[in-house]
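Q: Based on what follows, work out the 3D shape:
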Amino acid sequence: MFVNSTEKIWTYNTTLNLGYICKMDLMCNITNDYIFFNRSYYMNHTYSKILKGTFDRDNINQMMVAMPGMEVQTVEELIYSTANYSCGIFYVTSGMASTGWYELRFKDYMDTDEPDMACVKYFEALRIPGSVLYNKWCKTLFLPKKLRD
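A: Presented below is the predicted three-dimensional model:
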């Protein structure tokens, strides 16, 4: 399962432009039914929120995402991934949007700051203009906080 990872999952490219950059997901807790994760991004300063993803029993690659105790905000479906889940293409729908959008997400295991070329080619084959959200500067935004004395 793509989201079952202790690695930061970065959104490299998206076909939806909301004006933010450096979108990153980090798992907090996962079970067979749901995942709690921290979603962060940057738009003039950093934002972060805890979200709950509930897995679809009929489609292992799909989850309904919401703030805990709130209505579903998005449905996120993994439609392509590399065999080792280092990157994937997600189709995301929202009740607020008339159509969905695509996101290329990756885990930077090898510290290359780039997703696997197979995911890049798949995303480009969609032939939908995208916005790059990730650059290596993003990693500096979400470093662990120093302990205070």
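
Q: okay, CA-based contacts and neighbour counts for the rest of this
A: Fine.

Q: Which strand or helix spans the nearest residue to Thr14 once chain neighbours are set aside?
A: In space, not counting the residues next to it along the chain, Thr14 is nearest to Glu103; the distance is 4.3 Å by C-alpha to C-alpha, 6 or more residues apart in numbering. Applying DSSP states H and E as the criterion places Glu103 in strand 101-107.

Q: One more, so I can put them side by side:
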Amino acid sequence: MSNWLDEIHWNADGLVPAIAQDHKSGRILMMAWMNRESLQLTVDEGRAIYWSRSRGKLWRKGEESGHVQKLHELRLDCDADVIVLQVEQLGGIACHTGRESCFYRVYRDGAWQTVDAVIKDPHAIYEHKGHSHE
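A: Purely as a prediction, here's the structure:
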């Protein structure tokens, strides 16, 4: 693999946190993990590919939901331990709950309050897939 991957400070599990951000609005859509292979494939294929810790395998965002993240730009933070993917979220839904973003709750008055509506029923997104989310 290329030298650019060696510049990343991978954690003890060989992973780096990856934040998906809408390339136009700047809104944070989600956070997931990437390993060397998923990051290389993301660049090669021009779409977000993460590492699923729960399933122990590559996770091509949208492989089950159809909500693919098209890569526009890749950024590395100053400590080289966090990746930001500037993406175009096809279908407008990044979260398995059917919302635009996984960050749909705001802390107010001592409690988490849901502030974003469901765009598409998650059961309709995954009804034929046998999974509750990606």
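
Q: After superposing, what score do the chains get?
A: Once the chains are overlaid, their TM-score stands at 0.32 when taken by TM-score structural alignment, normalised by the length of the second structure; 79 aligned residues with a C-alpha RMSD of 5.2 Å.

Q: sorry, back to before: distance check, the residue nearest to Thr14 of the first structure against Thr93 of the first structure.
A: Distance of Glu103 of the first structure to Thr93 of the first structure, given as C-alpha to C-alpha, to the nearest Å: 11 Å.

Q: Compare those two (neighbour count), which wins?
A: Glu103 (24 against 18; other C-alpha atoms under 10 Å).

Q: what about the more buried one, distance to Cys87 of the first structure?
A: Taking C-alpha to C-alpha as the measure, Glu103 of the first structure falls 10 Å from Cys87 of the first structure.

Q: Next: Glu77 of the first structure.
A: 13 Å.

Q: out of these two, which sits in the busier spot?
A: For the pair Glu77 of the first structure and Cys87, the greater number of neighbours falls to Cys87 (27 against 21), based on other C-alpha under 10 Å.

Q: So that one is in contact with Cys119, correct?
A: Yes: here Cys87 of the first structure reaches Cys119: they are 6.4 Å apart, a contact under C-alpha atoms under 8 Å.

Q: Identify the residues contacting Ala32 of the second structure.
A: Under the criterion of C-alpha atoms under 8 Å, 6 or more residues apart in numbering, the neighbours of Ala32 of the second structure are 17-19, 50-52.

Q: Mind doing that once more with 6 Å?
A: Ala32 of the second structure makes contacts with 17-18, as judged by C-alpha atoms under 6 Å, 6 or more residues apart in numbering.

Q: Quickly note the distance from it to His123 of the second structure.
A: According to C-alpha to C-alpha, Ala32 of the second structure and His123 of the second structure sit 22 Å apart.

Q: ok, back up a step: what's the strand holding Glu103 of the first structure packed up against?
A: Using 3 or more C-alpha pairs under 6 Å, 6 or more residues apart in numbering; DSSP states H and E as the contact criterion, the elements in contact with strand 101-107 of the first structure are strand 9-14, strand 87-94.

Q: Distance to Tyr42 of the first structure added to the ones you listed, as JSON lines?
A: Output for these, formatted as JSON lines (distance: least, C-alpha to C-alpha, whole Å):
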{"stretch": "strand 9-14", "distance to Tyr42 of the first structure": "12"}
{"stretch": "strand 87-94", "distance to Tyr42 of the first structure": "20"}
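
Q: just so I know, which of the ones you listed lies nearest Ile35 of the first structure?
A: For Ile35 of the first structure, the closest of these is strand 9-14, at 13.7 Å, according to C-alpha to C-alpha.

Q: Which elements pack onto the helix or strand just after the closest one?
A: Sequence-wise, the next helix or strand beyond strand 9-14 of the first structure is strand 21-30, with elements assigned using DSSP H and E. Here strand 21-30 of the first structure touches strand 9-14, strand 34-42, going by 3+ C-alpha pairs under 6 Å, 6+ apart.
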